[in-house]
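*Asks:* Below are the sequence and a predicted model for it; my questions follow.
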Amino acid sequence: MPVRIIPPTPSAYVYPLLIKHLLHTSMTRAPDQEIVYRDLRRRTYREFRERIGRLASGLTQIGVDQGDVVAILEWDSDRYHECYFAIPMMGAVMQTVNVSLTPEDIAYTIVDSGATTVLFNADFAPLVAKLRPHLEAVRNWVSMLDRPDQPVTAMSVNAEYEALLSIGSPYFPFPDFDENAVATIFHTTGTTGRPKGVHFSHRQIVMHSMAVLVEYGLTPKHGRFHRDDVYMPMTPMFHVHAWGAPYTTTLAGCKLVFPGRYSPEIFVKLIASEGVTWTHCVPTLLQMLLTAPGSESVDLSRLRMVIGGSALPPSLARAAMARGIDVFGGYGMSETAPMLTTSHIKSKHLGGDFEEELRYRIAAGIAAPLVDLRIVDANMAEVPHDGEAVGEIVVRAPWLTTGYLNNPEASEVLWGGGYLHTGDVASIDADGYVRIADRIKDIVKTGGEWVSSIALENIIMEMPGVRKAAVIPIRDVKWGERPLALVIRDPEHPEAISEDDVRLHVASYVERGLISKIAIPENVTFVAELPLTSVGKIDKKTLRALYS
């Protein structure tokens, strides 16, 4: 017998989940709340709502229509925030371009998305001039100036951003349409080949925004997020919608602070001057924040910070907590919009043994509301929830990308067996806490055992005299693979550590039963720096190529 469906009353409004509806709450509760861009601009939500109407109207007047893709090359700004709403709300598609990629890859992503309009900060004018001959489908070029006297070079543009808004009407009639319409596109860089495009619908973004509010509102003590918070992105806005936070915080009606071209010094300045209480970033940026000039004199005790992108090292978590930061881990990926888990600590683990609490703070966390998360073996059978058995994380949730843009083969691999495959190896305990062991491609398969590069990195970074460490697998005739430890010495430590010092330090953890003896690295190399990805994570793809 089929399920029963009662048709709606003809006059009933069948409410589609569209990005425009995220504005209802903030416009009712906080129309005069501030939106701040560095020390350059200060506006209200009321002005923001007027400006997104003008932006949509102006884009329409230069020929942007529903379904068209508008690419953005911009720093984290109030204008980027306006694009997050105006472009998808008018029925077009926003492409957030990763400006840290090579020019060739940037051109590829814009062509792959099918963008016909490009909005760019004048800082990127030389790059845009170089890309322009390769972007034949682009009809409109719109420059964005931080200062009236900012040069744009001699290349012609269709309009300047503020001039475009000046010709637009604030009363643009944002229409209703199918909630499954594509709202955003961005590209994620993998281990091989060109960047892959992921896409998200209005429905997926609204569902993700609501789930984030539920997740961060359910935690009873630490890591809470609420409408009185002051939010500043430290993750670039081109990266997974800045982890969805601009949508979530706008829905909540928070004060928003955008740092522009980000640097640790700017972060520190805005945290102090604007009273920032909520942010997110990768571990590298947290380390930069803690060591930035002037950071030591700034009160960070009101700051709550979720760390993702890569594992939160215990040593870094200790340093952040010593400054009063409520720091904790989260887990997700570009393909998942990104929230999958958050390490909100259960009350029984708070306020007791510090090391036990720390252990939960640095975990990937517990699956968020509506996330169906499984850890499976090669046959898609679930592994025991004992905190020991490991397998691949596979997931379902209402906001996951349904495939890669123009790449059906990779999409089928991503969704093999009806679950999205993350490529991450992890365990899960009886309380539901997920702990990432490694990326499948980064785990060291040696002598019939699997050694977690993340666990070994964390152990090495616990050693006095170490500033940073990365571990990658290298080929070995006898063992198949062995770990190579790449270590940055701490220049402020009084004595320079040696290779044997590192090996002895790891051996002390073997004696305590915390890691296998086979993990002790014969290969230790001291380096001056480690390559980073476009979002500040250690670039193991590059390291594997360098040391293969």
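*Replies:* Received, thanks.

*Asks:* Could you use CA atoms for every contact and neighbour count after this?
*Replies:* OK.

*Asks:* Contact partners for the residue most central in space within the chain?
*Replies:* A centroid search over the chain (C-alpha atoms, centre = their mean) returns residue 243, at 4.3 Å, as the residue closest to the centre. Shown in contact with residue 243 (C-alpha atoms under 8 Å, 6 or more residues apart in numbering): 235, 337, 338, 339.

*Asks:* So which of those wins on neighbours?
*Replies:* The most neighbours of any of those, using other C-alpha atoms under 10 Å, belong to residue 339, which has 28 neighbours.

*Asks:* Show the contacting residues for it.
*Replies:* Contacts of residue 339 by C-alpha under 8 Å, 6+ apart are 208, 212, 243, 330, 331, 332, 333, 368.

*Asks:* coming back round to it: quick one: the residue nearest to the centre of the chain and residue 338, what's the gap?
*Replies:* 6 Å (C-alpha to C-alpha, to the nearest Å).

*Asks:* Identify the contacts common to the two.
*Replies:* Here residue 243 and residue 338 share no contacting residue, scored by C-alpha under 8 Å, 6+ apart.

*Asks:* What segments of the stretch 151-300 of the chain are helices?
*Replies:* Using DSSP state H, counting those that start in this stretch, the helices found in the stretch 151-300 of the chain span residues 161-166, 202-218, 240-243, 245-252, 264-274, 283-291.

*Asks:* nearest to residue 467, of these?
*Replies:* Ranking these by proximity to residue 467 (C-alpha to C-alpha) places helix 283-291 first, at 9.8 Å.

*Asks:* thinking again about what came up before, looking at the helices of the stretch 151-300 of the chain, spot the one closest to residue 500.
*Replies:* Short answer: helix 283-291, nearest of the helices of the stretch 151-300 of the chain by C-alpha to C-alpha, at 26.2 Å.

*Asks:* next up, a second structure to put side by side with the first:
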Amino acid sequence: MPVQLIETTPSAYSYPLLIKHLLHTPLAHAPDQEIVYRDSVRYTYRTLQQRIGRLANALAALGVEPGHTVAMMDWDSHRYLECFFAVPMMGAVLQTVNVRLTAEQMLYTLNHARADVVLVNSEFFPLLQAMAERLESVKTFVLIHGDHENPEKMQAPVPFAGEYEELLAAAATDYDFPDFDENAKATTFYTTGTTGLPKGVYFSHRQLVMHTMGAATGLGTAPVQGRLHRDDVYMPITPMFHVHAWGLPYVATMLGLKQVYPGRYQPEVLLRLKARERVTFSHCVPTILHMLLNHALARETDLSGWKVMIGGSALPQAMAVAALEKGIDVFTGYGMSETCPILSVAHLPTAKLQAPLAEQAALRARTGLPLPLVDLRIVDAEMRPQPHDGQAVGELVVRSPWLTQGYLKDPASAEELWGGGYLHTADIGNIDANGSIQITDRIKDVIKTGGEWTSSLQLEDIIGQHPAVHEVAVIGVRDEKWGERPLALVVLKPEMDGQVTEHAIRNHAAHLAETLGVSRYGVLMQVSFVKTLARTSIGKINKRFMRENLEAAKAAQP
């Protein structure tokens, strides 16, 4: 017998899950709430609604139609937030351009996505100059005046159809945003892979609305720690070009929160905005948190009560302790570009809120519990589920309503991503009896020594607890006897430079490895002191680049 479909009254409204519907609640509950950009802009949600309408009218006057792609090149700003809504609400596609890519990579993404219109901050004129003559599909450019002292003196590399604020000022506030299929493409952007060309991922209106609801539920139902609620003040410290700033601007807007946009990330600006605007909720990669914790202004800034979700890379336990000591409610969120991105959050059980900081840090640094509607499991190479006992290890694979359904114009890679009907994260880890996930490494970063797997993340956590260590990355290097050996690339704290030996770091690691039950082959680790660690365009540690550099250096030796 077939399932029974519901009967629909002819006059009933089917309510498609479209981005425009996220605006209903804030306009009803918090129309006078503020949206702030650095020191220069402050307006209400009522004004946001008007500016979204103005932007849509201005783009329509420039020829933008449903199905067209509008690319955005800007720092985190109120303008970006307006584009998050206006462009997809028109039925067009918003391409969030990674402005930290090289000009050649950026050119590839714009041509591959077939961008029709590009909105560009004048600060990126040098990049635009390098691309302009080779852009294949762009018909129109819109100028955004950056934060220059004399923007009129900037030499424009292309003809502009107008300047953003002037176009909005001349446009009407009312725009009739239509209903259409909720599976329509809303956004696209490109992964920041460490090898090969960037891959285009894309998300529909339905997926973005579902992710917004899932993230709001997961973050908002925590009893105390890490809870996101209507009285919070939100400031992203993850680029809006990267997975919609983890989707949190959509969540913040739906909830009607005060929002603060910092522009280009400068530690003194971020810390001053945190203090002046009383920011209570942010998210960033460990590199940014590390930068803020070690900035001179942090010593005189009250950071207590600041909830900071960390993602993109593993949260080192030593960094978590340092943040907790300053009163920061730090915790992990997990996801990837292909997952929209949030899949899980590491909220503490209420009973652990008074535990010693080191014990809390270990829990806050876990991968955490899946959000509602996320089916996350660990499997072996044949896709067989592994037990949730906290010991069995496998690859994390996932299903949820907001995962990218493919890679743009790359069906072969998309099929590999979705092998067996689950999205493959390429992360390995375990799940305990309470459903809490712990990633132990990336598949490509795990080190096989003497036939036994050694987690680079565990070794990094151990070395990071040495008081002289500023940063560390552990990679596997080839070894004739052992197959691979761990190599720790260590950046010392400035005052400890030259004061600590490689032998001291190895002894520290060997002692803790034995205590914590890490693979015995971890003691074969080599240590090399470096000045900096290689990173991707979004601040992740780039281990592939490090390995390739070391291999190239060895090959060049006589």
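*Replies:* Happy to help now that I have it. The model shown is predicted, which means the values in this text are computed figures rather than measured ones.

*Asks:* Got a TM-score for the pair?
*Replies:* After superposition, the two chains reach a TM-score of 0.98 (TM-score structural alignment, normalised by the length of the first structure), with 548 aligned residues with a C-alpha RMSD of 1.2 Å.

*Asks:* rewinding a little: can you redo the helices of the stretch 151-300 of the first structure as JSON lines with distance to residue 121 of the first structure?
*Replies:* Shown next, in JSON lines, are the helices of the stretch 151-300 of the first structure (distance: least, C-alpha to C-alpha, whole Å):
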{"stretch": "helix 161-166", "distance to residue 121 of the first structure": "9"}
{"stretch": "helix 202-218", "distance to residue 121 of the first structure": "25"}
{"stretch": "helix 240-243", "distance to residue 121 of the first structure": "18"}
{"stretch": "helix 245-252", "distance to residue 121 of the first structure": "19"}
{"stretch": "helix 264-274", "distance to residue 121 of the first structure": "19"}
{"stretch": "helix 283-291", "distance to residue 121 of the first structure": "23"}
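
*Asks:* quick one, which of the ones you listed is nearest to residue 90 of the first structure?
*Replies:* Residue 90 of the first structure lies closest to helix 202-218 among the helices of the stretch 151-300 of the first structure, at 11.6 Å (C-alpha to C-alpha).

*Asks:* That closest one aligns to what range in the second structure?
*Replies:* Per TM-score structural alignment, the counterpart of helix 202-218 of the first structure in the second structure is residues 205-221.

*Asks:* and residue 322 of the first structure, what pairs with it in the second structure?
*Replies:* So, by TM-score structural alignment, residue 322 of the first structure is matched to residue 325.

*Asks:* for residue 281 of the first structure, same thing?
*Replies:* Per TM-score structural alignment, residue 281 of the first structure is aligned with residue 284.

*Asks:* So its match is in contact with residue 235, correct?
*Replies:* No: Residue 284 of the second structure lies out of contact with residue 235 (C-alpha atoms under 8 Å); the separation is 10.1 Å.

*Asks:* Enumerate the helices of the stretch 301-450 of the first structure by residue range, in sequence order.
*Replies:* For the stretch 301-450 of the first structure, applying DSSP H, counting those that start in this stretch gives helices covering 314-322, 354-361, 408-414.

*Asks:* For residue 509 of the first structure, find the nearest of the ones you listed.
*Replies:* Of the helices of the stretch 301-450 of the first structure, nearest to residue 509 of the first structure by C-alpha to C-alpha is helix 314-322, at 14.4 Å.

*Asks:* Report the buried residues of the closest one.
*Replies:* By 16 or more other C-alpha atoms under 10 Å, the buried positions in helix 314-322 of the first structure come out as 314, 315, 316, 317, 318, 320, 321.

*Asks:* What of stretch 206-225 of the second structure?
*Replies:* 206-219, 222, 225.

*Asks:* again with stretch 283-296 of the second structure
*Replies:* Residues of stretch 283-296 of the second structure classed as buried: 283, 284, 285, 286, 287, 288, 289, 290, 292, 293 (neighbour count, 16+ other C-alpha under 10 Å).

*Asks:* contact partners of it?
*Replies:* By C-alpha under 8 Å, 6+ apart, the residues outside stretch 283-296 of the second structure that reach it are 235-238, 267-268, 271, 298, 308-316, 319, 322-323, 539-540.

*Asks:* Great, nothing more from me.
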